[in-house]
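[1] sharing a model that was predicted from the sequence below.
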Amino acid sequence: KMSSEKQVEGGSAPAEGGQKREYFSSRLAFYLAAVGSAVGFGNVWRFPQLAADYGGGAFLIPYLMALFLIGIPILFLELMLGQYYQTGAVGSFGSLHARLRGVGLSSIFCAFVLVGYYSMLIAWVIHAFFDSFGDDNPWKQEGTTGDSASGYFFNDIIGMSTIGGRPCMRPTRIVGANVGYSALSWFIVFLCLAWGTKWVGRITYFTMGLPVIILFVFLGRALTLPGSEDGVKLYIGEWDLSVLSSQPAVWSEAVSQIFFSLGLTSGIMTAYGSHVDRS
């Protein structure tokens, strides 16, 4: 048993059942993988919208309270369970008590639900990326307005024009291009995971570094656009503290945002923790 707790040369150690469990090659690789799993669409899209809807900077008050009182404790709990039991969510919770295996199974179910629509969001991004090299991209034309950009996104990227308008809308109709791009996104994920944990750790150096650079480029560009001052003021410049009492939903929204911000209860952090040596 003592040998199962020691990391062997090459970054892996025997786990339960005699199988070797591979570890991250370094702490930095683990940190980047964990942060990369937590930071995503929920932070880039959802958080700014919530801040704008609920008092601007005032939203940070319930958000930070939820972060330190709920989010961080659950985060450490999931990581420690995985690291201690050296297995995923189902095995870790099941080791605490057999009836708690359902908690782990629920986490896996949540993960399946998340990747179900996250893969399509990635497909839209890939679709827009390839379309950006074409001549019919609205951003390459002078006089592009918000309406034309919105129409391009909904009709060309999402494919709303292919499912018909009301009352003859057919929401179950398959948009061929997005199906292909979704399959491509799944194939990319497969390539990232196929060679094990150490390979995932290496990939995160790129997948975490490049998005940060791109976000700073977007931030710099956005701050130079007309009306950027109004956007910054709406985001964090205003502190309407009255929403904390007049709109009770701000508290539940802040708590729900924590789960998006940290990637909690989907089994990801427990799985990552299981690939970290106990020592």
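    Now that the structure is in, tell me what you want to look at. Keep in mind that what you see is a predicted model, and the values were worked out from it rather than measured.
[2] alpha carbons only for contacts and neighbour counts from here, please
    Noted.
[3] what's the local residue count around I61?
    Residues within reach of I61, counting by other C-alpha atoms under 10 Å, total 14.
[4] in this structure, which spans are helices?
    Under the criterion DSSP state H, the chain carries helices at the ranges 27-38, 41, 47-53, 60-66, 72-85, 89-96, 101-131, 146-151, 176-193, 197-223, 228-232, 243-246, 249-262, 268-274.
[5] I'd like to know which elements the shortest one is packed against.
    It stands for helix 41. Of the remaining helices and strands, none touches helix 41 by 3 or more C-alpha pairs under 8 Å, 6 or more residues apart in numbering; DSSP states H and E.
[6] mind checking the helices of the chain for the one nearest to A13?
    With distances scored as C-alpha to C-alpha, the stretch of the helices of the chain nearest to A13 is helix 268-274 (11.2 Å).
[7] so what touches stretch 204-217?
    Applying C-alpha atoms under 8 Å, 6 or more residues apart in numbering, the contact partners of stretch 204-217 are 29, 32-33, 36.
[8] residues of that stretch that come out buried?
    Buried positions in stretch 204-217, judged by neighbour count with 16 or more other C-alpha atoms under 10 Å: 204, 208.
[9] with adjacent residues omitted, what lies nearest to E253?
    Nearest-residue entry for E253: L50, 7.7 Å, with adjacent residues in sequence omitted and distances by C-alpha to C-alpha, 6 or more residues apart in numbering.
[10] let's bring in a second one:
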Amino acid sequence: MGKHEKERDGFKSRTGFILACIGSAVGMGNIWRFPYMVSDWGGMTFLIPYILFVILIASTGVIEEMALGRAAKGGPIKAFGVCTEMRTGNKKTGELIGLLPVLGSLALAIGYTVVVGWIFKYTFLALTGQIAGMKQDMNQIGGMFDSTASAFGNNLWLVIAVLVTAVIMAMGIAGGIERANGVMMPLLFVLFLGLGVYIFSLPGSSAGYRYIFTINPKGLLDPRLWIYAFGQAFFSLSIAGNGTVIYGSYLKDSEDLVSSAKNVAIFDTIAALLAAFVIIPGMAVGGAELSSGGPGLMFIYLVNVFNGMPGGKIVGIIFYICVLFAGMSSLVNLYEAPVATLQERFGLKRVSAVGIIAAFGCCIALLIQGIVSGWMDAVSIYICPLGAMLAAIMFFWIADKEFALKAVNTGREKKIRTWFLPLGKYVLVPLALVALIAGAVLGGIG
């Protein structure tokens, strides 16, 4: 194992690491769920608790997962094993528990592959003018998505999504993942910003902005608002005991990961806000209500809105390119934990590990196309929050206090304050349990 660790790939720069983590965090939740939640709960009424929870989770969970991976120089299996070995002298228990978030990451990646396949298809349809050609015919627009999201309805584009992902990953951490995110993330923000400026110039958009900045004090008293805001922040920041842990393991000891976690949280929130500032005023321009989150928003309702607004063809092209970048960057992150596991446990070369995981992921994704919604619900409701809770328990409860503090403070000039460990122990871990229980009761909270 020592030999493999010496040959271990890694991020070449702090900026590359941050962009990759931002790419992991910025995904479909920012684009098809966040604007809907902002609309459904009343603008600032939702944003206030959401931002509070982002600060809390970034200050604990994101830092903890990055630190855990970097200290162990490995993914969840190795990292959990390091923690239990400290406590009991037995690393096998931790390694067995660490298998769960890896399998969760793979299961989520497989479901996400189906969705990214849809995005590849819609990006192609937008570029070739076929989306604009459907005009505002809701039967045609809805029928297109229904056929795409059916069993074996999008085979070609799903395979293309897997191949593109595999190529990026096979090129390595620095040569593939870091380089790809270095292009996709800045472009995503620039394009989204451009879309936002254009939507701002259209008549009728002001109603959308007024709604976003509305606050309903009574709404803040609703416990469900706080649960959904927490769920959105929890899942948006991509803590699940897998992707952030494995990316952290590629980070140099000289880097300040507390600062990195802060940047990830800031830019993930900016991406979500940009999506809201494009979609909600855009729906206002089209005279439509933001009545649906999930796939219906992005592949049905927004198609209708784009086709009814001035310059809608170009808006649609730019929008789906942005969504494609968000989807691809997250998909690469989700597949990384299982790929790294094959490398760590079996000593496989990266290209071989990527090939095995990509082939397996593609086969299962093709089979679940018709039931992907239920698949994604099961994984996100149960496995992701459980993985996040297990990682937090390992770091804050099982590992030595000295280990945890050293892991966080390595590479940092100003040492983290004493509040960090109690906040992780007594706030983050119980909240992860809340996410698991509330998700099960409410049918998903993020």
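    On my side now, so go ahead. Given the structure is predicted, the values throughout are model-derived calculations rather than measurements.
[11] can you give me the TM-score here?
    The TM-score (TM-score structural alignment, normalised by the length of the first structure) is 0.80; 244 aligned residues with a C-alpha RMSD of 2.1 Å.
[12] ok so, going back, for I157 of the first structure, find the nearest of the helices of the first structure.
    When these are compared (using C-alpha to C-alpha), the closest one is helix 101-131, at 6.1 Å.
[13] report all helices and strands that the closest one contacts.
    Packing contacts for helix 101-131 of the first structure, counted by 3+ C-alpha pairs under 8 Å, 6+ apart, involve helix 89-96, helix 176-193.
[14] tell me which of the ones you listed sits most buried.
    With neighbours taken as mean count of other C-alpha atoms under 10 Å, those reach their highest mean count in helix 89-96, at a mean of 21.
[15] that older thread, what's the match for the residue nearest to E253 of the first structure in the second structure?
    L50 of the first structure is assigned M37 in the second structure as its aligned equivalent, the criterion being TM-score structural alignment.
[16] need the contact list for A72 of the second structure.
    If a contact means C-alpha under 8 Å, 6+ apart, then A72 of the second structure has 78-79, 82, 249 as its contacts.
[17] next, format the helices of the first structure as JSON lines and append distance to S12 of the first structure.
    JSON lines is the format used below for the helices of the first structure (distance: least, C-alpha to C-alpha, whole Å):
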{"stretch": "helix 27-38", "distance to S12 of the first structure": "14"}
{"stretch": "helix 41", "distance to S12 of the first structure": "32"}
{"stretch": "helix 47-53", "distance to S12 of the first structure": "38"}
{"stretch": "helix 60-66", "distance to S12 of the first structure": "36"}
{"stretch": "helix 72-85", "distance to S12 of the first structure": "13"}
{"stretch": "helix 89-96", "distance to S12 of the first structure": "19"}
{"stretch": "helix 101-131", "distance to S12 of the first structure": "24"}
{"stretch": "helix 146-151", "distance to S12 of the first structure": "49"}
{"stretch": "helix 176-193", "distance to S12 of the first structure": "16"}
{"stretch": "helix 197-223", "distance to S12 of the first structure": "10"}
{"stretch": "helix 228-232", "distance to S12 of the first structure": "47"}
{"stretch": "helix 243-246", "distance to S12 of the first structure": "49"}
{"stretch": "helix 249-262", "distance to S12 of the first structure": "27"}
{"stretch": "helix 268-274", "distance to S12 of the first structure": "11"}
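[18] which one of those lies nearest to E16 of the first structure?
    Across the helices of the first structure (criterion: C-alpha to C-alpha), the nearest stretch is helix 72-85, sitting at 8.9 Å.
[19] Provide the aligned range in the second structure for the closest one.
    Going by TM-score structural alignment: helix 72-85 of the first structure matches residues 59-72.
[20] now the matching stretch: how far from the chain's centre is it?
    Taking the mean C-alpha point of stretch 59-72 of the second structure and that of its whole chain, the gap between them comes to 17 Å (C-alpha atoms, centre = their mean, to the nearest Å).
[21] with stretch 39-47 of the second structure instead?
    Put simply, stretch 39-47 of the second structure sits 21 Å off its chain's centre (C-alpha atoms, centre = their mean).
[22] same question for stretch 262-279 of the first structure.
    Using C-alpha atoms, centre = their mean, the distance from the centre of stretch 262-279 of the first structure to the centre of the chain it belongs to is 15 Å.
[23] buried ones in stretch 220-238 of the first structure?
    By neighbour count with 16+ other C-alpha under 10 Å, stretch 220-238 of the first structure contains the buried residues 234-238.
[24] ok, the match of L50 of the first structure - how many residues close by?
    Neighbour count for M37 of the second structure, taken as other C-alpha under 10 Å: 23.
[25] that one contacts T45, correct?
    No - look at M37 of the second structure against T45 with C-alpha atoms under 8 Å: they stay out of range, at 10.2 Å.
[26] can you list contacts of stretch 178-196 of the first structure?
    Contacts of stretch 178-196 of the first structure from elsewhere in the structure, counted by C-alpha under 8 Å, 6+ apart, are 22, 119-120, 122-124, 126-127, 157-158, 199-200, 203.
[27] from L100 of the first structure, how far out is T204 of the first structure?
    Shown here: T204 of the first structure relative to L100 of the first structure, a distance of 32 Å by C-alpha to C-alpha, to the nearest Å.
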